[in-house]
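Participant: here you go, sequence then predicted model.
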Amino acid sequence: MKGGKKLQQHPLTKANAATRQEIWGKGLCFLAIGLIIAMVAALLFFITSHGIKTFSHDGVSLWQFLTGTHWNPGVVDATGQPQVGALPLIVTSFAVTILAALLATPFAFGVALYVTEISPKHGAKILQPVMELLVGIPSVVYGFLGLTLLVPTVRKVFGGSGFGILPGALLLFVMILPTITSLAIDSLNAVPQHLRQAASALGATRWQTIYKVLLPVATPGLLTAIIFGMARAFGEALAVQMVIGNATLMPTSLLTPASTLTSKLTTDIGNTIMGTLPNDVLWSLALVLLLMSLVFNLLIRLIAKKGRNYA
């Protein structure tokens, strides 16, 4: 107080409108980040706490769960353990995913090379809209098309019921093709242009430049594209369920009906009671899917880290 008047804050030290907006913006960003972290932590805790009940509460052996070949939670075997062997589901999930990735990768890389290196103008006009159209088709539509077109074709060509790993892998091949293609295009476009120019200056042909320069440099991104596609295929449920046959048996060929982790979850989760063994083992399958998703993400981070070190 001086002369009975309050000291006024200097204009230069007073927060203006831009400063207040920045404070509000930072606060909203931190709030959003906190909510996302809380949601992820709650999801992990919920699935994990329910998934381990099979072993902590119901007394099922973890080894039997991972290596057993018979799935019938309502039946007890000679040792007194319920028949909850998830090995057929795990093997089928990996078989469908790997086969779909093997089929999709050459096509995806071919399209990516055509769009980026051979005919960028025509590729951008024709192929990219087609890829975007494939991404926008719902899974149930893919499954219905597979059920009405793919399964009868497999039955006619190879015999049998038409259901099995092969139609599931073929269906997933179409579904993950846009994912791998889009990421492969981004990886090839990220290669510095001066590397192409240097290869041309040395007299390299287009295919020599692609094989000797572009593909080695873009390898981390291309591997990331493959893993993203595999993660997409591994987690697909509805479309695969409609063409794979949904028989919980150890697969003996590509043409015998089988079941994946996701298809078993979607078919059985509505027919169980919360807290019972049949419901607990389904949560254990969900926990396996969650762990596999974490593994896929870890692989992506490792490949991206090696790519940065390479660069």
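Facilitator: Okay, I see it. Residues are numbered from 1 along each chain as shown.

Participant: from here on, contacts and neighbour counts on C-alpha atoms
Facilitator: Fine.

Participant: residue boundaries of the helices in the stretch 201-311 of the chain?
Facilitator: Assignment of helices within the stretch 201-311 of the chain using DSSP state H, counting those that start in this stretch yields the ranges 206-209, 215-234, 238-244, 261-268, 277-310.

Participant: got these as a markdown table, with mean neighbour count and distance to Glu117 columns?
Facilitator: Listed next are the helices of the stretch 201-311 of the chain as a markdown table, based on neighbours: other Cα atoms under 10 Å; distance: least, Cα to Cα, whole Å:
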| stretch | mean neighbour count | distance to Glu117 |
| --- | --- | --- |
| helix 206-209 | 14 | 8 |
| helix 215-234 | 21 | 12 |
| helix 238-244 | 26 | 34 |
| helix 261-268 | 19 | 38 |
| helix 277-310 | 17 | 21 |
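
Participant: which among those is found nearest to Ala17?
Facilitator: helix 277-310 (39.9 Å; Cα to Cα).

Participant: elements contacting the closest one?
Facilitator: Judged by 3 or more Cα pairs under 8 Å, 6 or more residues apart in numbering; DSSP states H and E, the packing partners of helix 277-310 are helix 17-51, helix 53-56, strand 71-76, helix 215-234, helix 261-268.

Participant: apply 10 Å and report the result again.
Facilitator: For helix 277-310, the packing partners by 3 or more Cα pairs under 10 Å, 6 or more residues apart in numbering; DSSP states H and E come out as helix 17-51, helix 53-56, helix 62-67, strand 71-76, strand 82-84, helix 87-113, helix 215-234, helix 261-268.

Participant: right, so those: which one is the most enclosed?
Facilitator: strand 82-84 (a mean of 23; mean count of other Cα atoms under 10 Å).

Participant: how far off centre is that one?
Facilitator: Averaging C-alpha positions (Cα atoms, centre = their mean, to the nearest Å) puts strand 82-84 29 Å from its chain's average.

Participant: residues in contact with that strand: which ones?
Facilitator: 54, 58-61, 64-77, 277-278, 281-282 (Cα atoms under 10 Å, 6 or more residues apart in numbering).

Participant: on that earlier part again, TSV please, covering the helices and strands packed on helix 277-310 and showing distance to Leu291.
Facilitator: Formatted as TSV, those follow (distance: least, Cα to Cα, whole Å):
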stretch	distance to Leu291
helix 17-51	10
helix 53-56	16
helix 62-67	14
strand 71-76	21
strand 82-84	19
helix 87-113	12
helix 215-234	12
helix 261-268	12
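
Participant: take a look at this one as well, against the first:
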Amino acid sequence: MVGVISVATIGWFVFQEGLPAFKEAGIVNLVLGREWLPPALYGIFPMIVSTLISTAGAVVIGVPIAILTAVFLAELAPKWLADIVRPAVELLAGIPSVVYGFFGLVIIVPAIETLFNIPAGNTILAGIIVLAIMILPTVITISETSLRALPPVYKEGALALGASHIYSIFKVLVPAARSGIFTGVALGIARAIGETMAIIMVMGNAPAMPGSILEPARTLTANIAMEMSYATGIHSSALYSTGIVLLVFIVLLNASLLYLNRTRSY
């Protein structure tokens, strides 16, 4: 109940503060506008695109690695190795996002400059790589927990029917644990969408429509963090409306997860 009240209160506050911008600029102009030039223009579409691209890229890179790591820890790794890797993954989850940002700024950004021969490595690709690393511990931990929670009969039954160990893992255990794995992926996506500090440090923060992943861009959360301290009036309201868009993304993500879990359970 406390959680529901908290979410409802936050949602009500953000909507109340963001509505003036929707009324002043118009929903279509604000959400689909391609230029962000306060106080005249408040188009956040380039930042929506940048957020979706960086999140999708992080999921494509990070989720397969995370699921395979979870499978390795739960079913394949020797106990001594799992006892080393598991705390390392948990430690990865506790690292502050600004440290990830420093890592990206010092290691990933120069590597992109050298690899692609571009003048500045502060690009969407740098953000994708940093986000992919950041979502790993969340997806790994929840996926491994889901795999370990399965009754032994799943694995024993598959092996008794002549299935190999690897076949039983990927054809029996992983599908049986899909609900927990989906939850881990959803939480990883939510973290990627909501990440701010590391993204500000590595993505270049250009509020323009990106033409490729080798160009600088600004996400929705970065836009709020960079301008909220000095924004007033409609400008401030437009930043709150950006928060509304983020809330809508999270609601759609959770609704999609719930739908997938229900449809796959039949």
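Facilitator: Everything's here; your move. Predicted model, so just to flag it, every value in this text is computed and none were measured.

Participant: so for Val174 of structure 1, which of the helices and strands packed on helix 277-310 of structure 1 sits nearest?
Facilitator: helix 87-113 (7.4 Å).

Participant: ok, now how distant is whatever residue of structure 1 lines up with Asn117 of structure 2 from Ile137 of structure 1?
Facilitator: Here Asn117 of structure 2 is matched to Gly159 in structure 1, going by TM-score structural alignment. Distance of Gly159 of structure 1 to Ile137 of structure 1, given as Cα to Cα, to the nearest Å: 29 Å.

Participant: Gln83 of structure 1 now?
Facilitator: Gln83 of structure 1 is 38 Å from Ile137 of structure 1, where distance means Cα to Cα.

Participant: same question for Met242 of structure 1.
Facilitator: Met242 of structure 1 is 16 Å from Ile137 of structure 1, where distance means Cα to Cα.

Participant: likewise for Leu172 of structure 1?
Facilitator: Using Cα to Cα, Leu172 of structure 1 is found at 13 Å from Ile137 of structure 1.

Participant: among the two, which residue is more densely surrounded?
Facilitator: A count of neighbours by other Cα atoms under 10 Å puts Leu172 above the other of Leu172 of structure 1 and Ile137, at 29 against 11.

Participant: so the more buried one is in which element?
Facilitator: Under the criterion of DSSP states H and E, Leu172 of structure 1 resides in helix 165-189.

Participant: angle of that helix against helix 87-113?
Facilitator: Helix 165-189 of structure 1 runs at 40 degrees relative to helix 87-113, counting by axes from the mean of the first three to the mean of the last three Cα atoms, to 10 degrees.

Participant: surely Lys125 of structure 1 touches Met131?
Facilitator: No - the pair Lys125 of structure 1 / Met131 is not scored as a contact, 11.0 Å apart, by Cα atoms under 10 Å.

Participant: neighbour count: those two, which is higher?
Facilitator: Between Lys125 of structure 1 and Met131, counted using other Cα under 10 Å, Met131 has the larger neighbour count: 16 against 11.

Participant: surely the more buried one is in a strand?
Facilitator: No - under DSSP: H, G, I helix; E, B strand; the rest coil, Met131 of structure 1 falls outside any strand and is assigned helix.

Participant: ok, it - contacts?
Facilitator: Residues in contact with Met131 of structure 1 (Cα under 10 Å, 6+ apart) are 111, 177-179, 181-182.

Participant: what does it align to in structure 2?
Facilitator: Under TM-score structural alignment, Met131 of structure 1 pairs with Val89 in structure 2.

Participant: quick one: its match from Phe102 of structure 2, how far?
Facilitator: In terms of Cα to Cα, Val89 of structure 2 sits 19 Å off from Phe102 of structure 2.

Participant: same question for Ile61 of structure 2.
Facilitator: Taken as Cα to Cα, the span from Ile61 of structure 2 to Phe102 of structure 2 is 20 Å.

Participant: same thing with Ile124 of structure 2?
Facilitator: Ile124 of structure 2 is 16 Å from Phe102 of structure 2, by Cα to Cα.

Participant: for Leu173 of structure 2, give me its contacts.
Facilitator: When contacts are counted by Cα under 10 Å, 6+ apart, Leu173 of structure 2 is found next to 71, 75, 146-148, 150-152, 154-155, 158, 166-167.

Participant: is it possible to mark the buried ones in these?
Facilitator: Neighbour-count burial within the contacts of Leu173 of structure 2 applies to 71, 75, 146-148, 155, 158; the criterion is 16 or more other Cα atoms under 10 Å.

Participant: farthest pair in those residues?
Facilitator: Farthest pair in those (Cα to Cα) is Ser146 and Ala158. Separation: 18.1 Å.

Participant: ok so, going back, Met39 of structure 1: which of the helices of the stretch 201-311 of structure 1 is closest?
Facilitator: Comparison of the helices of the stretch 201-311 of structure 1 against Met39 of structure 1 by Cα to Cα identifies helix 277-310 as nearest, at 14.8 Å.

Participant: what angle do the closest one and helix 261-268 make?
Facilitator: Using the same axes, to 10 degrees: helix 277-310 of structure 1 against helix 261-268 is 150 degrees.

Participant: picking that back up, ok, which of the helices and strands packed on helix 277-310 of structure 1 comes nearest Thr153 of structure 1?
Facilitator: Judged by Cα to Cα, the one of these that comes nearest to Thr153 of structure 1 is helix 87-113, at 17.7 Å.

Participant: could you tell me where that closest one falls in structure 2?
Facilitator: The aligned range for helix 87-113 of structure 1 in structure 2 is 45-71, by TM-score structural alignment.

Participant: what about the matching stretch, how far off from structure 1?
Facilitator: For stretch 45-71 of structure 2, the mean deviation from structure 1 after alignment is 0.7 Å (mean Cα distance after the TM-score superposition for structure 1).

Participant: distance from that stretch to the middle of the chain?
Facilitator: Put simply, stretch 45-71 of structure 2 sits 6 Å off its chain's centre (Cα atoms, centre = their mean).

Participant: follow-up on the earlier one: tabulate the contacts of Leu173 of structure 2 (JSON lines), appending distance to Ile48 of structure 2.
Facilitator: As requested, the contacts of Leu173 of structure 2 are exported to JSON lines (distance: Cα to Cα, whole Å):
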{"residue": "Val71", "distance to Ile48 of structure 2": "33"}
{"residue": "Glu75", "distance to Ile48 of structure 2": "39"}
{"residue": "Ser146", "distance to Ile48 of structure 2": "32"}
{"residue": "Leu147", "distance to Ile48 of structure 2": "34"}
{"residue": "Arg148", "distance to Ile48 of structure 2": "37"}
{"residue": "Leu150", "distance to Ile48 of structure 2": "38"}
{"residue": "Pro151", "distance to Ile48 of structure 2": "42"}
{"residue": "Pro152", "distance to Ile48 of structure 2": "44"}
{"residue": "Tyr154", "distance to Ile48 of structure 2": "42"}
{"residue": "Lys155", "distance to Ile48 of structure 2": "43"}
{"residue": "Ala158", "distance to Ile48 of structure 2": "45"}
{"residue": "Ile166", "distance to Ile48 of structure 2": "40"}
{"residue": "Tyr167", "distance to Ile48 of structure 2": "40"}
